[in-house]
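*Asks:* here is the input, now give the coordinates:
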Amino acid sequence: MLTDLGLAYEIRLREVDESFPPTLRRAAVAEYLARHKAEAYRADLAPDELLLTADTIVCLGDEVLNKPADAEEARAMLGRLQGRAHQVYTGVCLLSGDGRPPMVFADETTVHFGPLSTEEIAFYVERYQPLDKAGAYGAQDWLGLVAIERLEGSYFNVMGLPTHRVWAALRALRQL
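*Replies:* This next block holds a predicted model:
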């Protein structure tokens, strides 16, 4: 998505604990995780660098559906989401190496899933990689094609980055 925006970037990977305080709810969880990831890189940033981190969560009510631990949990999550609406929040943190305070925000999209049979859920879990996805699904793959009836908000937010908000933030920071 950053390439499609015409932005130059470098990917840096680092393992970061994705646990969060149990008192946080919904968008606050996504913002906390994005900021927490950014803090792991703070010491490595050059003064002229800008770091973008993001974290996407799926919520059914106030319950955060994290990445499933195994196929059984993935099937259970999808069984709970099928035929219902849920919210997807992506938190974003922009951290500059020049010492400015981080810019942190979240975007929300409501996703309406149609009904799914037990066989369809099993098919998806067996053939795709739901264990590395919040809520056990990716909007851009098979399940998104057959289950998402409509969205209220940004499709790209559900994919993991609210590009329209990132663009506006970069413009505000005079990075474009």
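
*Asks:* switch to C-alpha atoms for all contacts and neighbour counts from now on
*Replies:* OK.

*Asks:* state the distance from residue 103 to residue 97.
*Replies:* According to C-alpha to C-alpha, to the nearest Å, residue 103 stands 12 Å off from residue 97.

*Asks:* burial count for the closest residue to residue 82 other than its chain neighbours?
*Replies:* Excluding the flanking residues, the one nearest residue 82 by C-alpha to C-alpha, 6 or more residues apart in numbering is residue 115, at 5.1 Å. Counted with other C-alpha atoms under 10 Å, the neighbours of residue 115 add up to 16.

*Asks:* got a list of what residue 115 touches?
*Replies:* 82-84, 147 (C-alpha atoms under 8 Å, 6 or more residues apart in numbering).

*Asks:* then residue 144?
*Replies:* By C-alpha under 8 Å, 6+ apart, the contact list for residue 144 reads 137-138.

*Asks:* so where does it fall, helix or strand?
*Replies:* Using DSSP states H and E, residue 144 sits in helix 142-147.

*Asks:* next SSE after that helix?
*Replies:* strand 148-152.

*Asks:* touching, residue 53 and residue 102? I think so.
*Replies:* No - taking C-alpha atoms under 8 Å as the definition, residue 53 is not a contact partner of residue 102, at 10.8 Å.

*Asks:* to check against the first, give me the structure of this:
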Amino acid sequence: MKLVLGSSSRDRKKCFERANLSFEIIPSNFDESMIINDDPIVLVKDLALKKARNVLQLWNDHYSKNKEPAIIIGADTMVFYDGKLIGKPKDKQDAFRIISNLSGQYHDIYTGVAIIQSETLQQEVFVDHSRIHFQQLEPSEIWDYLNLKDEFTGRAGAYSLRDRASLFIDEIQGSPTNVIGLPMAKLRRILKNFGVNLLNYNTE
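*Replies:* This is a model prediction of the structure:
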């Protein structure tokens, strides 16, 4: 059975690659702005499910060969700090504002994951939570981080644990891969309910 990652996230793609999993990528084209909720748990679950359903439709209409079954995985990640949701930065200046706020503070990361079996329509949705602490950063250090590369783009909270931001993250409570955007250990456990064992998974 095919594994289909319904995301264009470079970090989620890397999570699958590092686990040596065979998979396809079909990015969701669901309009995230249609869903508004101040509760991060409700929001990421809702967005993940809407994305997975969108990709399921794309799979059935355009990608499946002879309607072969697939496991569709949709995900959404949000940073939550000081009672506010923080998504992806609009530009470099916005990224500076976000990281300045997180500097020297704890913040929370919520990732919603939705799994749908394309043939039976079996589905499960779950949320994973991690808590992160940033070192205190000088404004010049933040600009050094932002100016060297574009790793802040397309990332909730304007950073990625997988890249240079690891230099100023000094504490992680919870799943490290959840911070990256996909809680792989929890995903492995849930996929067993779909008859998929990632420890010996292949598509042959």
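
*Asks:* circling back to that earlier point, go through the helix holding residue 144 of the first structure and flag the buried ones.
*Replies:* 143, 147 (16 or more other C-alpha atoms under 10 Å).

*Asks:* and the residue of the first structure most remote from its centre, how far from residue 53 of the first structure?
*Replies:* Distance from the C-alpha centroid of the first structure peaks at residue 47, with 27.3 Å (C-alpha atoms, centre = their mean). As judged by C-alpha to C-alpha, residue 47 of the first structure and residue 53 of the first structure stand 17 Å apart.

*Asks:* does the residue most central in space within the first structure belong to a helix, a strand or coil?
*Replies:* The first structure has residue 56 as the residue nearest its centroid, 1.8 Å off, counting by C-alpha atoms, centre = their mean. The three-state assignment at residue 56 of the first structure reads strand, by DSSP: H, G, I helix; E, B strand; the rest coil.

*Asks:* to which residue of the second structure is it aligned?
*Replies:* Alignment note (TM-score structural alignment): residue 56 of the first structure maps to residue 77 of the second structure.

*Asks:* give me the longest helix you can find in the second structure.
*Replies:* Criterion DSSP state H: the longest helix present in the second structure is helix 40-58.

*Asks:* figure out how far that helix is from the centre of its chain.
*Replies:* Here helix 40-58 of the second structure is found 12 Å from its chain centre; the criterion is C-alpha atoms, centre = their mean, to the nearest Å.

*Asks:* and stretch 150-163 of the first structure, by the same measure?
*Replies:* 9 Å.

*Asks:* next, the distance between the ends of it.
*Replies:* Using C-alpha to C-alpha, the end-to-end distance of stretch 150-163 of the first structure comes out at 19 Å.

*Asks:* now do the strands in the first structure.
*Replies:* 50-60, 63-65, 85-96, 103-113, 148-152 (DSSP state E).

*Asks:* mind listing what's buried along the last one?
*Replies:* Buried residues in strand 148-152 of the first structure, counting neighbours by 16+ other C-alpha under 10 Å, are found at 148, 151.

*Asks:* other SSEs contacting that strand?
*Replies:* Counting contacts by 3 or more C-alpha pairs under 8 Å, 6 or more residues apart in numbering; DSSP states H and E, strand 148-152 of the first structure is packed against strand 103-113.

*Asks:* now do 10 Å
*Replies:* Packing contacts for strand 148-152 of the first structure, counted by 3 or more C-alpha pairs under 10 Å, 6 or more residues apart in numbering; DSSP states H and E, involve strand 85-96, strand 103-113.
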